[in-house]
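Chemist: pasting the sequence and the predicted coordinates here, then a few questions.
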Amino acid sequence: MDKNKIVIFSGAGISAESGLQTFRDSGGLWHNYKVSEVCTPEAWQDNPERVLDFYNQRRRNVADAEPNAAHRAIAELESQFQVVVITQNIDDLHERAGSTQVLHVHGEITRARSSEDPSLIYELGYRDIKMGDLCDRGSQLRPHIVWFGEEVFELEESLYHIQSASRVLVVGTSLSVFPVAALVHEAPGEAEKVIVSLDVEATPHDYQLYRERASEKVPQLVSQWLVDKNA
């Protein structure tokens, strides 16, 4: 266990406080789309233009959003600790707040990749992906997002970091999306483990739970950890 390492495990709740809507918030729908219509490989095969439209709109929303106090506090921890953020979110709010080591297990809205060769990944920023936008090998670009039925990213690296952390802070997640949610059970027994979430469904027994807004509670925890570090 690395006494100077803090792992942050973040979910949709932290981004929701920056105004980004989630599937869960809207009862399984987002802008009148069903999850099955826009978040599966079958949806892409059936209607790629609809899928692109959905993610293009999400990308515009991310561009308009700003990191909140929880994102900024997490980034502040890097002044005294090694911090690894493992996020289920596809936005870039952690990075824009100043976090430098962020693992996006479900992909990134600001990137595109080849629909035929997953290794061909392109920085997109906040631009739309359009039909006819091709990779270097001539296949249509798709969002660099993990859809239902696809393997998540960075799982082995995420496991390594959470198993070696002295503190684990889980923020804004229900812990209901697997296999990623299982990572929180891999923290060392002696590590300090905290959950800040309004909608967590299954709380691991050895985590201290705060059912509070991330933008209010996370800065408090971070301030205390920084004080403890310098005591």
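Modeler: Sure thing, it's come through.

Chemist: switch to C-alpha atoms for all contacts and neighbour counts from now on
Modeler: OK.

Chemist: can you get me the start-to-end distance on stretch 115-134?
Modeler: 9 Å (C-alpha to C-alpha, to the nearest Å).

Chemist: alright, now check it against this:
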Amino acid sequence: MFELIKDQIKNIKKVVFVTGAGISQESGIPTFRGKDGLWKNHDSMKLATIDAFYDNPKLVWEWYNERRKNIFAAQPNLGHKAIAELEKYVKVVVLTQNIDGLHQKAGSSEVLELHGSIIKIKCSVCNFNEEITSEISEILPLCKCGNILRPDVVWFGESLPQDVWQKAMIYASQCDLMVIVGTSLVVSPANTLPIYAKQNNALLIEINPDNTEISPEMTLVIRNTGTISLPEFVSLFKNK
């Protein structure tokens, strides 16, 4: 599967993973854009914009609470675990578009959540934020300042957290190898990350069962899932 880069692995010291919904789908978390995705039965503009939240915060909170139940029950799969294991051999950073925390659950120590986290909440007005470990019982949870709390995720039309994005660009521009797993990278600005890696002459690997717009730009394309491909990928580093 990885024969083309086997000889180059011995020179790799910094690996950046860019992960998307496809890797979490294998843990039972539906994707947004797949044929069985979360957007299939919902209008995304009624659920994932700040305007929708102010128009109907109860609906948005109900939907996110349902998603949170699913995510709390989910466990890291072999793909997540392989990425965490790779830290034994090289420097690893995960830049994830996922909001489920499964990379951290698997043991990855350096994870940048580009689109926020569903297990964190923040105030819609003041600077309050915190992590939650169980279900929220209130229909509309309020901050101590009296304003509505919201999921600490990046909604359509919102900017990525600038501190996180600045770090992501730096890691991408310094890596020797970038592995893009389970994402078509159609969302900006995450879709620019391979450009930063390429400017550093990094190897680019795509792991995705489907063809994507970025496939022609890759050094190596693996048409398979993360759970199958990533354990084999890590085994290359064990033997280098």
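Modeler: Arrived safely. As the structure is a prediction and not an experimental result, all values here were calculated from the model.

Chemist: tell me how they score on TM after superposing.
Modeler: Put the two chains on top of each other and the TM-score (TM-score structural alignment, normalised by the length of the first structure) is 0.91; 226 aligned residues with a C-alpha RMSD of 1.8 Å.

Chemist: matching residues in the first structure for stretch 84-95 of the second structure?
Modeler: Across the first structure, the stretch matching stretch 84-95 of the second structure (TM-score structural alignment) is residues 75-86.

Chemist: now the matching stretch: buried residues?
Modeler: By neighbour count on 16 or more other C-alpha atoms under 10 Å, the buried set for stretch 75-86 of the first structure is 75-78, 81, 83-86.

Chemist: give me the contact list for that stretch.
Modeler: Outside stretch 75-86 of the first structure, the residues that touch it by C-alpha atoms under 8 Å, 6 or more residues apart in numbering are 4-10, 94, 97-105, 158, 161, 222, 226, 229.

Chemist: other SSEs contacting the top helix by length along the second structure?
Modeler: Longest helix in the second structure, counting residues (DSSP state H): helix 57-73. With contacts taken as 3 or more C-alpha pairs under 8 Å, 6 or more residues apart in numbering; DSSP states H and E, helix 57-73 of the second structure sits against strand 116-123.

Chemist: with the first structure overlaid, report how far the helix or strand that the strand it packs on is followed by is off on average.
Modeler: Downstream of strand 116-123 of the second structure, the first helix or strand assigned by DSSP states H and E is strand 129-131. Strand 129-131 of the second structure, aligned to the first structure and superposed, deviates on average by 1.0 Å (mean C-alpha distance after the TM-score superposition for the first structure).

Chemist: identify the residue range in the first structure corresponding to the longest helix of the second structure.
Modeler: Counting by TM-score structural alignment, helix 57-73 of the second structure corresponds to residues 48-64.

Chemist: compared with the second structure, how much does that stretch deviate?
Modeler: Mean deviation of stretch 48-64 of the first structure relative to the second structure after superposition (mean C-alpha distance after the TM-score superposition for the first structure): 0.5 Å.

Chemist: please enumerate the helices of the first structure.
Modeler: Counting by DSSP H, the helices of the first structure are 12-16, 35-38, 41-46, 48-64, 69-76, 93-97, 155-163, 214-230.

Chemist: just the ones you listed: most buried one?
Modeler: Highest mean neighbour count of the helices of the first structure: helix 12-16, a mean of 24 (counted as mean count of other C-alpha atoms under 10 Å).

Chemist: mind listing residues that contact it?
Modeler: Contacts of helix 12-16 of the first structure (C-alpha under 8 Å, 6+ apart): 22, 67, 70-71, 88-89, 93, 171-173, 197-198, 214-215.

Chemist: 7 Å instead, please
Modeler: The contact list for helix 12-16 of the first structure, computed with C-alpha atoms under 7 Å, 6 or more residues apart in numbering, reads 22, 89, 171-173, 214.

Chemist: so where in the second structure does that helix end up aligned?
Modeler: Against the second structure, the aligned range for helix 12-16 of the first structure is residues 21-25 (TM-score structural alignment).

Chemist: same deal with stretch 103-111 of the first structure?
Modeler: So stretch 103-111 of the first structure sits over residues 112-120 in the second structure, by TM-score structural alignment.

Chemist: kindly report the same for stretch 210-219 of the first structure.
Modeler: So stretch 210-219 of the first structure sits over residues 222-231 in the second structure, by TM-score structural alignment.

Chemist: re earlier: let me have the helices of the first structure in CSV, extended by distance to Tyr122 of the first structure.
Modeler: What follows is the helices of the first structure, written out as CSV (distance: least, C-alpha to C-alpha, whole Å):
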stretch, distance to Tyr122 of the first structure
helix 12-16, 24
helix 35-38, 21
helix 41-46, 19
helix 48-64, 15
helix 69-76, 25
helix 93-97, 17
helix 155-163, 21
helix 214-230, 32
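
Chemist: so who does Val16 of the second structure touch?
Modeler: Taking C-alpha under 7 Å, 6+ apart, we find Val16 of the second structure in contact with 92-94, 172, 175, 177-179.
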